[in-house]
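> my questions are about this predicted structure, shown below with the sequence.
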Amino acid sequence: MFNVNYKIAHITLLADDEQNMRSFYRDMLGLVERKKAKNQFSYAFTNQDQPFLTLTFTGRKPLKQRQGLYHFALLFPDKASLASLIERLILSEYPLGTGDHDVSEAFYLNDPNGNGIELYHDRPTELWEWDQGFVKMGTKAVDVLSLLQTKQADWSGFPVGMTIGHLHFVGDSVHKGDAFFITMLQMSLTAKITESAHFYAHNAYHHHHAYNTWFGPNVARRRSDENGLVDWTILVDKQLFTILQHSLHDQNHSTQSSQICLVDPFGSRLLINEDYANQM
């Protein structure tokens, strides 16, 4: 498919444990916190950025694992700034996992509600290996000491140029993932882990989204009052927006002139907005 503008702009999570959650995002990570309403706070990377995350503190802990967001991934513009935050987390003894995925170096952690977060930087695209439309993505340990040596300053907050790099979901059937991301959202399949996880992207990125079945085939959807993903918003250019409008209308989905609203395979809402600020 032709190149498009595709940006994951925002996610909304239902949450509880307000004190520890706010402390984690505001004080541990250093995000800019703004109160939106009673029991609701938003978080931006810098004072100049629009919020990318909203927490609504009216949720409750689920009794079992649920379908929905597996993790959201924050993409750093450079290795050095990622190293600064990782050093801070290590010195704070915050539990971390790692994954060198060939195309990127990633660190994994959970917030106090158990939401998965990936912190990563991409290696230069010329180093990515493609074969018949699939990108090589392995998993091995990150050389943490080597990464930390790239640090240029102590952590003082997120740098300019941060984005949500991708959203990784968990469900009960990769076929549902293919139907949603490939058929409905017009994305390409870029990688597989056997038949348990599929990865999808526009513009030959390694993945904007992933769908796995690692909680088993009987995992249920999140209940509306349980913690987890409520909605997510993407921005696309006019050309892709028009294509999606026509395609989804033909599939009997309701579309509007300024926004497309869908229910994703996990029961949360996807809002698709045309991004007038960044036309191709």
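Thanks, I have it. None of the values given here were measured: they were computed from a predicted structure. Numbers count the residues shown, from 1 in each chain.
> please make it C-alpha for all contacts and neighbour counts, starting now.
Will do.
> OK, contacts around the residue nearest to Asp225 when sequence neighbours are not counted?
Residue nearest to Asp225 in three dimensions, not counting chain neighbours: Gly59, with 5.4 Å by C-alpha to C-alpha, 6 or more residues apart in numbering. If a contact means C-alpha atoms under 8 Å, 6 or more residues apart in numbering, then Gly59 has Leu14, Ala15, Asp16, Asp225, Glu226, Asn227 as its contacts.
> kindly report the same for Glu18.
Each residue near Glu18 by C-alpha under 8 Å, 6+ apart is listed here: Phe57.
> which parts of the stretch 101-250 of the chain are strands?
Along the stretch 101-250 of the chain, counting by DSSP state E, counting those that start in this stretch, strands occupy 104-110, 116-122, 130-131, 134-135, 163-170, 188-193, 197-201, 209-212, 228-236.
> try this one next to it:
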Amino acid sequence: MLNSNKFNSNSSDFASFGAIHLNITNIEKSTLFWTKIVGMKLRKTSGNMAEFGSVSRTLVVVHETAKKPFTKGYSGLYHVAIHAPNKVEFASMLNRLAINNYPFTPVDHTMSKSLYLDDPDGINIEFTLETPKRFKRMHSDGGLRIEDSEGNIKSATDYLDIKEVLKDLVDNDIDKMISEDSNIGHLHLYANSVEKSTEFYKKIGFIPFNYLPQFVYSDLGAGGAYQHRLALNSWHGMNRPLAPSENAGMKYFQINFKTKEKLKEALENVSEYKKNDDGYWVLDPTGNKIILTHS
């Protein structure tokens, strides 16, 4: 099942992500994670599949098809990010993790504030609050650093002050569902070649933001102020294959273009695609399965 994310009224992005599909080992454990820990609604179950999201939108679909947990060292998904629409919702996400005593890592990327955690299979999930106005530029001399809007040079992975985040908490209700405006805001992928993957995503319309071959890393935007929509790295090693199908990880993801014209432009620049009733299926250079659609 495909569910296209709505565009925020103030967003100038030309594309968004639909639901991400994950292979997992145990649907009961995954259901507990996505509902209690993440705060999503269980929207539908059917056999070995379950859908989670807000009241009206599916954001994550899990398939109980894996036999082994997520294993590092392969190409594919690095993490998927659930973006909060505002400070209040981000504080609520953090508070839910803290009260449930669920392990997470808080990181300040300047352009965003992030909380990293693993699902029961070891698939990395990020909760994100976009803060592009705090960001000025990247510095790559002598290590990867970020300059903020006030001219301060910081680590690209600075510590996030969770006490400061929790000042925006409105209530302590950890049983309420995530905001309707929460969305899959970005994907970070392990690429077997950052160069080839960057070129592929450029061809289907994404706009280069940082291309740092010395750090085997790049990221691209979709036209809005927050330019970290697709990130690519080869920190796991060059030319690594996708994980075997029996391993937990990403099954496929959806890119939903805002207009039919943008989708047409993307399809004109891919070497091969397969059309069905849901949309147009393509493979990126790493082998990740993507379905391209339009609103």
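Received, thanks. Just so it is clear, the model here is predicted, and its values are computed rather than measured.
> TM-score for this pair?
Once superposed, chain against chain, the TM-score is 0.86 (TM-score structural alignment, normalised by the length of the first structure); 265 aligned residues with a C-alpha RMSD of 2.4 Å.
> on that earlier part again, tell me which of the strands of the stretch 101-250 of the first structure sits most buried.
Using mean count of other C-alpha atoms under 10 Å, the stretch among those with the largest mean neighbour count is strand 209-212, at a mean of 25.
> just the residues contacting that strand, thanks.
166-174, 177, 196-201.
> stretch 95-114 of the first structure too?
With C-alpha under 8 Å, 6+ apart as the test, stretch 95-114 of the first structure has contacts from 15-17, 20-21, 24, 61, 86, 89-90, 116-125, 127-128, 136-142, 206, 227.
> gap between the two ends of that stretch?
Distance between the two ends of stretch 95-114 of the first structure: 12 Å, counting by C-alpha to C-alpha, to the nearest Å.
> and it, which stretch of the second structure?
Mapped onto the second structure using TM-score structural alignment, stretch 95-114 of the first structure spans residues 103-122.
> again with stretch 166-174 of the first structure
On the second structure, the counterpart of stretch 166-174 of the first structure by TM-score structural alignment is residues 186-194.
> and stretch 157-170 of the first structure, how far out from the chain middle?
Offset of stretch 157-170 of the first structure from its chain centre (C-alpha atoms, centre = their mean, to the nearest Å): 6 Å.
> ditto for stretch 154-173 of the first structure
Averaged C-alpha coordinates place stretch 154-173 of the first structure at 5 Å from its chain's average position (C-alpha atoms, centre = their mean).
> which residues does it contact?
Stretch 154-173 of the first structure has contacts (C-alpha under 8 Å, 6+ apart) with 7-10, 29-31, 45-46, 52, 67-77, 81, 84-85, 88, 207-219, 265-266.
> out of those residues, list just those in helices.
Ser81, Ser84, Leu85, Arg88 (DSSP state H).
> possible to save those residues as JSON lines with neighbour count?
Formatted as JSON lines, these follow (neighbours: other C-alpha atoms under 10 Å):
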{"residue": "Ser81", "neighbour count": "22"}
{"residue": "Ser84", "neighbour count": "22"}
{"residue": "Leu85", "neighbour count": "23"}
{"residue": "Arg88", "neighbour count": "16"}
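> ok so, going back, turn the strands of the stretch 101-250 of the first structure into a markdown table, including distance to Ile182 of the first structure.
Compiled in a markdown table, the strands of the stretch 101-250 of the first structure are given as follows (distance: least, C-alpha to C-alpha, whole Å):
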| stretch | distance to Ile182 of the first structure |
| --- | --- |
| strand 104-110 | 23 |
| strand 116-122 | 23 |
| strand 130-131 | 19 |
| strand 134-135 | 14 |
| strand 163-170 | 15 |
| strand 188-193 | 6 |
| strand 197-201 | 8 |
| strand 209-212 | 11 |
| strand 228-236 | 16 |
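> tell me which of these lies nearest to Ala153 of the first structure.
Distance to Ala153 of the first structure, taken as C-alpha to C-alpha, is lowest for strand 116-122 among the strands of the stretch 101-250 of the first structure, at 17.0 Å.
> what helices and strands are in contact with that closest one?
Contacts defined by 3 or more C-alpha pairs under 8 Å, 6 or more residues apart in numbering; DSSP states H and E place strand 116-122 of the first structure against strand 68-76, helix 79-91, strand 104-110.
> ok, average deviation of it from the second structure?
Superposing on the second structure and averaging over aligned pairs (mean C-alpha distance after the TM-score superposition for the first structure), strand 116-122 of the first structure comes out at 0.8 Å.
> on that earlier part again, show me just the buried residues among the contacts of stretch 95-114 of the first structure.
15-16, 21, 86, 89, 116-122, 128, 136-137, 142, 206, 227 (16 or more other C-alpha atoms under 10 Å).
> report the contact partners of Leu13 of the first structure.
Here Leu13 of the first structure is in contact with Leu53, Thr54, Leu55, Thr56, Asn227, Gly228, Leu229, Val230, Asp231 (C-alpha under 8 Å, 6+ apart).
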